[in-house]
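Visitor: Pasted the sequence and its predicted model underneath.
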Amino acid sequence: MMDFLPIARHALSMALFWGIPIVAAVGLIAYFGFARLIASKLLGRRVLRCTEEERPADRGFEQTAFEIQVPPFDAADGDTETPKCRLDGWLIRPPDAGPDDRPPCVLMVHGFSSHKNCLWTFPDDPDYRASLLHQGADSLCRAGFAVAAIDLRNHGQSDENGPVTLGIRESYDVLATLRYLKANADRFGIDGSHLGLRGESMGGVTSLIAASRDDSGLIAAVWCDSTFADGHRVVGDFLNYANVWRGFAPATRLWLKTLTGLDVNDASPVRYVEKIRCPVMLVHSTGDTMVPIEHFDQLASAAWVNPPESWRLAGHRHNRLWKEPDYHQRQIEFFRQHLGA
């Protein structure tokens, strides 16, 4: 028995010596591997989560389809050889607009994992169904505005091109669309000098970043619904909403940067507010569990050169603020004030 004890002690010490590092290594591999899976989900090259759709024509609107050819993200300046990236869109005019009328136009910018015709639902609200028409495309059009919508690249019917970047690169799709609408205003029967943006969630981020990059005064006003303020912070909020341990956030951010070459902090509208000149309306709800109300507070109190209007609601979950009784009327009045109608 006495001879066995030294052997047992030696075996135990060797197990601890090698076992702890092995367990730690396996744990780190699992941690970073799962974080990479999360990042890949966020950056999915083809986002077509919606299985149900609603088009303007389904509600009786006369719908005009259009396509835009834009440079791919990885094209060098002056590159004419790389195939262009196609963006798919539609435009509707007010039902009572005559052929000579030129109404102002609002471009609807969808959020992550959505598209222009998506009839959206949420895991925490499986009976909910809503499209951009519910969010305001219908009410704005009937109030005298032309309304356009596109699929951002990697969404809907638009081409795949690199990863989703949470609004950073997608902002160039928005600017390209506005330039296209202005250049083809007579064809569409719109006033190309009065263009506004209406974005929800990531679409709001995309719209604000686009407004900060608008050097030619294309954008007359921006309405932002349920928009996050801080790209770094929202990664943890997304995990929390999905019931995933928030501790995966640091590794997820690292993978996001590795896979895109971009810093997730650059998907933070608070970094761009000093360059935004046009009027902005921020709308958010205390009931939002995906993008908590703290994002609204941070964005509303940022160092804007032109302070935004803000509307803080209660009880509505993410992207469901349009259910507020006077939501549509206030949205219409905001765009009437800054675009006319």
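Guide: Now that the structure is in, tell me what you want to look at.
Visitor: rest of the way, CA atoms for contacts and neighbours
Guide: Noted.
Visitor: Not counting its neighbours along the chain, what's nearest the residue sitting nearest the centre point of the chain?
Guide: For the chain, the residue sitting closest to the mean C-alpha position, by C-alpha atoms, centre = their mean, is Met202 at 1.7 Å. Counting by C-alpha to C-alpha, 6 or more residues apart in numbering, the nearest residue to Met202 once its immediate chain neighbours are dropped is Gly111, at 4.6 Å.
Visitor: Next, the contact list for that neighbour, please.
Guide: When contacts are counted by C-alpha atoms under 8 Å, 6 or more residues apart in numbering, Gly111 touches 199-204.
Visitor: same deal with Ser113?
Guide: By C-alpha under 8 Å, 6+ apart, Ser113 lies in contact with 47-50, 155.
Visitor: closest to Ser40 among these?
Guide: Closest approach to Ser40 among these (C-alpha to C-alpha): Val47, at 11.6 Å.
Visitor: next, the one to line up against it:
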Amino acid sequence: MSPAPLRRWLLRRFAVAREAHTATPADHGLVAVEVGLPARDGRRLHGWFVPVAGSAPAPAVLVMHGWGANASLMLPLARPLHEAGHAVLLIDARGHGASEDIDFMSLPRFAEDVAAGLDWLGGRHDVDHARLSLIGHSVGAAAVLLEASRRPHLNAVIALSAFAHPRDMMRRHLSAMGLPWHPLGALVTLYVQHLIGARFDDIAPVSTLPRVRCPVLLAHGLHDDTVPLAEARRLAASRVGTLLVEVDAGHDLSPALQQTRSRFTAFLESPR
């Protein structure tokens, strides 16, 4: 298959199915401001910002969803974070939720949107810039680890349902499509790296996590059939001091939030 048809095929197969928001912060008892943030390419990112009342700058947490999801699906995290004294910024990645469309998304582009959110928080006077934390789910988890590996002064990172290496994810996805790994799957994977402008080995969480300087907590479902639990254990083993919380859930950790919410907030508030 020549490059042009292969590119069209890949864009069709990996196109993001945009999902509308299923809830708002008000549905979770939160008073939020709807914001528009500039992405690195000038497109508009939609977000909800939940500030903390008071005159002192507050710690803040940026929350990033996963592939094909949106900020509304991460709202169950927002209230416990806010009740613990954190301002919360939830954003829709490009091509997701209410953010502007884009030709294709990728892990590096998710990380760019995380960076845009951090830059936006860094410009606010009501946010303590020395206490910025990140939470991401799935591809969003890989994205917050990638961006955190580039920023030495973050407070903490929580990665939910993170995969260890995108090549393994690609292999599982292509296998489910009935595409043999040798030679087609391997060739497709090489072309995807060319298309996104990054080597999988460089952006893989198992590569970026060891470069993160702040504390990191991984949370993973015992019954995750999208990203096997073994990948979370591999990730945790890649960096001394990384915490791993295994919960009774699948890829979506929302059903286990009551079990983990106090663990998450205590981790973010631990003395550094």
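Guide: Structure received. Everything quoted here is computed from the prediction, not taken from an experiment.
Visitor: could the contacts of Ser113 of the first structure go into a markdown table alongside distance to Cys105 of the first structure, neighbour count and secondary structure?
Guide: Formatted as a markdown table, the contacts of Ser113 of the first structure follow (distance: C-alpha to C-alpha, whole Å; neighbours: other C-alpha atoms under 10 Å; DSSP: H, G, I helix; E, B strand; the rest coil):
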| residue | distance to Cys105 of the first structure | neighbour count | secondary structure |
| --- | --- | --- | --- |
| Val47 | 27 | 21 | strand |
| Leu48 | 27 | 16 | coil |
| Arg49 | 28 | 15 | coil |
| Cys50 | 26 | 15 | coil |
| His155 | 22 | 27 | strand |
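Visitor: among those residues, which recur in the second structure?
Guide: Mapped onto the second structure and checked by both residues aligned by TM-score structural alignment, their matches' C-alpha atoms under 8 Å, those keep the contacts 47-50, 155.
Visitor: right, and the residue nearest to the centre of the first structure touches His115 too?
Guide: No. Contact criterion C-alpha atoms under 8 Å: Met202 of the first structure and His115 do not qualify, at 11.7 Å.
Visitor: Pro56 of the first structure touches Gln63, doesn't it?
Guide: Yes. Counting by C-alpha under 8 Å, Gln63 is a contact partner of Pro56 of the first structure at 6.4 Å.
Visitor: any residues in contact with both of the two?
Guide: Ile92.
Visitor: higher neighbour count, those two?
Guide: The residue with more neighbours, out of Pro56 of the first structure and Gln63, is Pro56; 19 against 16, by other C-alpha atoms under 10 Å.
Visitor: wait, what's in contact with that one?
Guide: Contacts of Pro56 of the first structure (C-alpha under 8 Å, 6+ apart): 62-63, 92, 133, 138.
Visitor: What's the PyMOL syntax to select whichever of those are buried?
Guide: Buried residues among these (16 or more other C-alpha atoms under 10 Å), as a PyMOL selection:
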select buried, resi 63+92+133+138
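Visitor: which of the contacts of Pro56 of the first structure lies closest to Tyr180 of the first structure?
Guide: Nearest to Tyr180 of the first structure among the contacts of Pro56 of the first structure, counting by C-alpha to C-alpha, is Ile92 at 15.3 Å.
Visitor: From Met14 of the first structure, how far out is the closest one?
Guide: From Ile92 of the first structure across to Met14 of the first structure, the span is 73 Å (C-alpha to C-alpha, to the nearest Å).
Visitor: mind listing which of the contacts of Pro56 of the first structure are in strands?
Guide: Using DSSP state E, the subset of the contacts of Pro56 of the first structure located in strands is 63, 92.
Visitor: Distance to Leu107 of the first structure for the contacts of Pro56 of the first structure - can I get that in TSV?
Guide: As requested, these are exported to TSV (distance: C-alpha to C-alpha, whole Å):
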residue	distance to Leu107 of the first structure
Glu62	16
Gln63	14
Ile92	11
Leu133	12
Asp138	13
